[in-house]
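Participant: dropping the sequence and predicted coords here.
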Amino acid sequence: MSRSESTLASTIPGEHIHISVDDCTAPFWTAAKERRLSAPRCGDCGRFRMPPTPFCPQCQSRAMDWVDLTGAATVYSYAVVRGLPQFPDLVLVAAVLDLPDAPGARIVSNVVDVAPEEVSIGMHVEVDFMPIADGWLLPAFRPAAGD
């Protein structure tokens, strides 16, 4: 199968993606706006957690440090979605990604700019940031260079 642009996975057009930010998630979204991937780590037990929560699920501490990550990730699981009612030609690869610099943390995102049949569990990907509504940037992941 040839890799034409129409067969590559992408995201919902950015102007249709709106996020909600609260005190707990603001550091994540602020970092993304600066093209940094960041994850919360418990200030007491050191456990990473994604998505951000107001307390640690391990020790219930409210102490939290935000750690900048390299942006490297590995596909843990994924699903291919072909078309949505308002975007019938859209191809999405929704993925659960392991974050190696944040042991135990995973992020749900999209794998983009790849033919869906080329995505596999264990695939190495790296973060990129896509413009979305209201001036925010959304983390999405592309195949890692050199893989």
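Facilitator: On my side now, so go ahead.

Participant: going forward, measure contacts and count neighbours with C-alpha atoms only.
Facilitator: OK.

Participant: please give me every residue in contact with the spatially most central residue of the chain.
Facilitator: By Cα atoms, centre = their mean, the chain has its centre lying nearest to residue 109, at 3.6 Å. By Cα atoms under 8 Å, 6 or more residues apart in numbering, residue 109 lies in contact with 94, 95, 96, 97, 139, 140, 141.

Participant: tell me if I'm right that the fifth one and residue 127 touch.
Facilitator: Same thing as residue 139. Yes. Under the contact definition of Cα atoms under 8 Å, residue 139 touches residue 127, with a separation of 6.2 Å.

Participant: this is the other structure I want to compare:
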Amino acid sequence: MPAAVRTVARFDLPESDAFTRPYWDAAAEGRLLLRRCRAEGCGAAHHYPREFCPYCWSENVGWEPASGRATLYTWSVVHRNDLPPFGDRVPYTAAVVDLAEGPRMMTEIIDCPEPALRIGMPLVVHFRSAGATGAADDGGFALPVFRPA
């Protein structure tokens, strides 16, 4: 009898569907997309991608390229994480950044030692292949992370 194949859940990979596919395709090409409301009188940008505007509830929203610029709002250095594969990456810097277009985004800060982190520091987006997590099955995803500008 063949041995059972055991798979480990990937908590570090997004779930893509028809709605979010443009976002993940753009990320794989090194571009960050946002959603912006097209309703008259609103025009707010938002992130994470949603099918409606979280400010006015209009469904008249569309994708647009983001500049990739941001400022650091807050962060936490994670020294322990028991979910695979995050435990192999500690320590890492989980952060919230203010995108130049307005929305806040959860992300990771790379290429910056903890003592150099400052609220309001300018950042720029970088895209890390999900394969950089060490797993072979990355689903073709690239994840937006930020580094000092």
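Facilitator: Right, received. Where do you want to start? Everything quoted here is computed from the prediction, not taken from an experiment.

Participant: distance check, the closest residue to residue 144 of structure 1 other than its chain neighbours against residue 137 of structure 1.
Facilitator: Distances taken as Cα to Cα, 6 or more residues apart in numbering put residue 125 closest to residue 144 of structure 1, at 4.4 Å, once the chain neighbours are dropped. According to Cα to Cα, to the nearest Å, residue 125 of structure 1 and residue 137 of structure 1 sit 18 Å apart.

Participant: how about residue 117 of structure 1?
Facilitator: When residue 117 of structure 1 is compared with residue 137 of structure 1 (using Cα to Cα), they lie 27 Å apart.

Participant: got it, and residue 30 of structure 1?
Facilitator: Between residue 30 of structure 1 and residue 137 of structure 1 the computed distance is 9 Å (Cα to Cα).

Participant: of these two, who's got more company?
Facilitator: In this view residue 30 of structure 1 and residue 137 are compared by other Cα atoms under 10 Å, and residue 137 has more residues nearby, 23 against 16.

Participant: mind listing the strands for structure 1?
Facilitator: With DSSP state E as the criterion, structure 1 has strands at 38-42, 64-68, 72-84, 87-98, 106-110, 124-131, 137-143.

Participant: returning to that earlier point: counterpart of the residue nearest to residue 144 of structure 1 over in structure 2?
Facilitator: Matched by TM-score structural alignment, residue 125 of structure 1 corresponds to residue 123 in structure 2.
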